[in-house]
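Novice: I'll drop the sequence and a predicted model, then ask my questions.
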Amino acid sequence: MLAPFLIMLREGLEAALIVGIIASYLRQTGRKEWLPAIWVGVLLAVAMSLFAGAALQLVAAGFPQKTQELFEAVIGLVAVVVLAGMVFWMRRAARSIKAELQGSVDQALAHPGGAGTWALIGMVFLAVAREGLESVFFLLAIFQQSRDAAAPIGAALGVITAIGAGWAIYAGALRLDLRRFFRWTGVFILLVAAGLLAGSLRALHEAGLWNGLQERVYDLSHVLPESSPLGTVLSGLLGYREAPTLGEALACGLFLAVTLVLFLRPQPGPLPAPAQIAGRK
């Protein structure tokens, strides 16, 4: 439950910040009449993300067993790439996201007549749909590899919390240290992605496409079984396995060694303050 909650909190907060920056800029520049276009773009993006998730689930339900394992592996690998990409994108874009979005708004509204409205809707739609599709692939991967019944509840609570936090930041009622928030949730997401990567290798093996490096590295079934309360939490949170194979251990180790070093290395110059990113009324 915690992993879906934190991931959806971060994804939702990213989307809320983008929408908040655009809405704040329209208010500050006296263009409140364009605000409804923002919500149209948001609703279209949410609808498209839900449709994509439902379509993928329906397609997967009709596959035979081995094909379902392959589908699970592909979704897991896509989720790993998406999660890692999202972490590094926010690390790189946090410094300039406000200026870039404001420039894009000006360009969109420079179109004559109704074209400006559609340009703004399209801009918001693409920004929010990106977060929505990332969430779809992550949730599909997590739900397929973890049978935790509380995972959907955690995801829903994460989205609700993100919406509330995003609105509070936009209204000026909440000052959140976004630098630390995105840094530590980024580390957590990379750990989750490593677990998804190991689970994808396991699914490829069950699909008959990966049969190498199947030796067991260790067996903690007598010390910390996956069926124990702590093992269940670690399995759902970080993809813990009581007896991982050599291939799974190598994949996790290499992935974390590369991504954590790149993510945690110092960046020149300070990140913008929360008020600078979110804007105020």
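Specialist: In hand now; what should we look at?
Novice: rest of the way, CA atoms for contacts and neighbours
Specialist: OK.
Novice: Can you show me the helices along the protein?
Specialist: Per DSSP state H, the chain carries helices over the ranges 2-28, 35-61, 65-93, 97-109, 114-145, 151-171, 178-206, 229-238, 246-264, 274-278.
Novice: try this one next to it:
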Amino acid sequence: MLGSLAALAQPVVPAITPDPSRGAPLYVQHCAVCHGDAGAGDGPAALGLEPPPGDLRDAARLDRLSLHDLFAVIGQGRDGSDMPAFADQLDERQRWDLASYIAGFSAVPGVAASKPFALADLAGKTPAEVAASGGDVAAFRAQRAHPPLQQRGPGELIEHTRSTLQQSLQAYRAGEHEQAFDLSVGAYLEGFELVESALDNLDPQQRKITERALMAYRQGLQDGATVAQAEQALAVAAAELDKSAALLADGAMGDSLSFFSSLLILLREGLEAILVLAAILAFLRNTGQQAAARSVHIGWGLALLAGVATWAVAAYLIDISGAQRELLEGATALFASVVLLWVGVWMHDRRHAAAWQDYIKSSLVGGGGRFGFAVLAFFSVYRELFEVILFYETLWLQAGPAGHGMVLAGAGAALVLLIGLAWVILRGSRKLPLAAFFSANAVLLCVLSVVFAGHGVAALQEAGVLGTRPVTFFEFDWLGIHADAWSLSAQALALAGIATLYGRSWLGERRRAAAAKMAASSE
């Protein structure tokens, strides 16, 4: 696998700290067949290969290669040998993880250093260079095999977006259009998207302009733009990224900004979920079915556990990409939109039902009805919980140790406001007649259905599943309104569904009223 490498450009620093535990299964899958399980070059496929696979345990050879050299040869292959290039099979993060795992074959585990080496040094320097400068080479070998975790603040995230966009353009110039598009998606989701919340609190308009520029570049790649057009679109996006980076460059935030940033993250992302939960719980209480509320509480409780578990799995066990994250959010939002629409119209249909209590007892709160409410509660809460945790991770870094208390205070204040809103809905609904309550609840759920439809399509666009078609229209993110033809079309479709179902309900009422009138007159 290893050999002389051509001179490389400036060392590339990984955007995410390499994780050898993620590299281990990649080694087994792609490398062990030739290099052997222990890296000795004695794998079952090594017989007859010329030159033979290298011994990855040979410290003298590995000391002449940087982590970036290993990363590069994994992606490009080795000239004059049977080793293939893995750039089309492994993404950038996987290649860094694999390089770190391979570096561990020549390292002595558990060697401590007085202080951690910088990630740039671990990636760009060789052990031989560290030894020549009088550094602790044993500690350097150990650390590049298990790099200390370095969390990314806003500056690192925007730099990741910049560098990945440049890779995307290089791939597009080389005719690798699909890879270029995938890189453009990752550039946004693994970088800029995670600082959007912080940027929103500084300059919402700049956040929107930057996001549109990134989406325009991506859409140009998808539409088959010329290289010159792609370069121009990227130049515009890069200029907007520079402006956004300048706004975030101060690093630590003031106490008030830390507080309000934290408050708005949870308030904005939790508002829709709390409205759904409050509407369902008020409905169950006002119809005398408090026992069924347990299913709702189980639903949102499981959603909290699932959201935290998803984040933990993504952070420590497997790689959940930004595209997968947005795909999950988009799918759950659209599912919730359909369910909310159905429940809202269903409530509207029964606001005047004479045998309402009998209907509830016979069918609503049976196993199927309770399960349906639990599912709706689960998806309403789980939909964005994973992303909320990522937003708070970024805010935590940007606020710095001095601002952590204000971040927690902001989250606590948002939680109090959300609980207070739920209490107001539950208490206020008691004073409404049953018919008026059902009508108000139905309208609320149908409005949320339209909001979820807009958010769902926007998430799928961010994941790269759907394209973007910007139009001249106002934006209101809290209502899921985006100046995009596809997102607006989804909301228009939801509105059409509401109008159709409400129209059917109205005609049904007219027919029932006419039948009742005829029956009364015949008596």
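Specialist: Sure, I can see it. Note that the coordinates shown come from a computational prediction; the quantities given were computed from them, not determined experimentally.
Novice: Can you calculate the TM-score here?
Specialist: TM-score for the superposed chains, counting by TM-score structural alignment, normalised by the length of the first structure: 0.60, backed by 210 aligned residues with a Cα RMSD of 3.6 Å.
Novice: sorry, back to before: please identify the deepest-packed of the helices of the first structure.
Specialist: Looking across those with neighbours counted as mean count of other Cα atoms under 10 Å, the highest average goes to helix 2-28: a mean of 22.
Novice: In CSV: the helices of the first structure, plus distance to Q214 of the first structure.
Specialist: As requested, these are arranged in CSV below (distance: least, Cα to Cα, whole Å):
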stretch, distance to Q214 of the first structure
helix 2-28, 27
helix 35-61, 27
helix 65-93, 17
helix 97-109, 44
helix 114-145, 19
helix 151-171, 29
helix 178-206, 9
helix 229-238, 20
helix 246-264, 6
helix 274-278, 47
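Novice: now the alignment partner in the first structure of V343 of the second structure: how far from L254 of the first structure?
Specialist: Using TM-score structural alignment as the criterion, the counterpart of V343 of the second structure in the first structure is M86. Between M86 of the first structure and L254 of the first structure the computed distance is 19 Å (Cα to Cα, to the nearest Å).
Novice: and if you look at G85 of the first structure?
Specialist: 17 Å.
Novice: about what we covered before: tell me which of the helices of the first structure sits nearest to R216 of the first structure.
Specialist: helix 246-264 (5.9 Å; Cα to Cα).
Novice: Can you tell me what sits against that closest one?
Specialist: If you take Cα atoms under 8 Å, 6 or more residues apart in numbering as the criterion, helix 246-264 of the first structure is touched by 84, 88, 91, 187, 190-191, 194-195, 197-199, 201-202, 212-217.
Novice: mind running it again at 10 Å?
Specialist: 80, 84, 87-88, 91-92, 183-184, 186-187, 190-191, 193-202, 210-218, 241, 243-245 (Cα atoms under 10 Å, 6 or more residues apart in numbering).
Novice: For V28 of the second structure, which three-state class applies?
Specialist: helix (DSSP: H, G, I helix; E, B strand; the rest coil).
Novice: From S321 of the second structure, how far off is it?
Specialist: From V28 of the second structure over to S321 of the second structure (counting by Cα to Cα), the distance is 22 Å.
Novice: for T164 of the second structure, same thing?
Specialist: In this structure, T164 of the second structure and S321 of the second structure are 14 Å apart, going by Cα to Cα.
Novice: which one of these two has more residues nearby?
Specialist: The neighbour count for T164 of the second structure versus S321, taken as other Cα atoms under 10 Å, is higher for T164 (23 against 14).
Novice: Map that one onto the first structure.
Specialist: Checking TM-score structural alignment: T164 of the second structure goes with nothing.
Novice: What separation do you get for T164 of the second structure and Y188 of the second structure?
Specialist: Counting by Cα to Cα, the gap from T164 of the second structure to Y188 of the second structure is 9 Å.
Novice: do the same with I280 of the second structure
Specialist: Between I280 of the second structure and Y188 of the second structure the computed distance is 36 Å (Cα to Cα).
Novice: Ok, A279 of the second structure next?
Specialist: Using Cα to Cα, A279 of the second structure is found at 35 Å from Y188 of the second structure.
Novice: The residue nearest to the spatial centre of the second structure: what's it in contact with?
Specialist: Within the second structure, one residue has its C-alpha closest to the average C-alpha position: by Cα atoms, centre = their mean, that is R325, at 3.6 Å. When contacts are counted by Cα under 10 Å, 6+ apart, R325 of the second structure touches L189, T310, A314, R383, E384, F386, E387, A459, L460, E462, A463.
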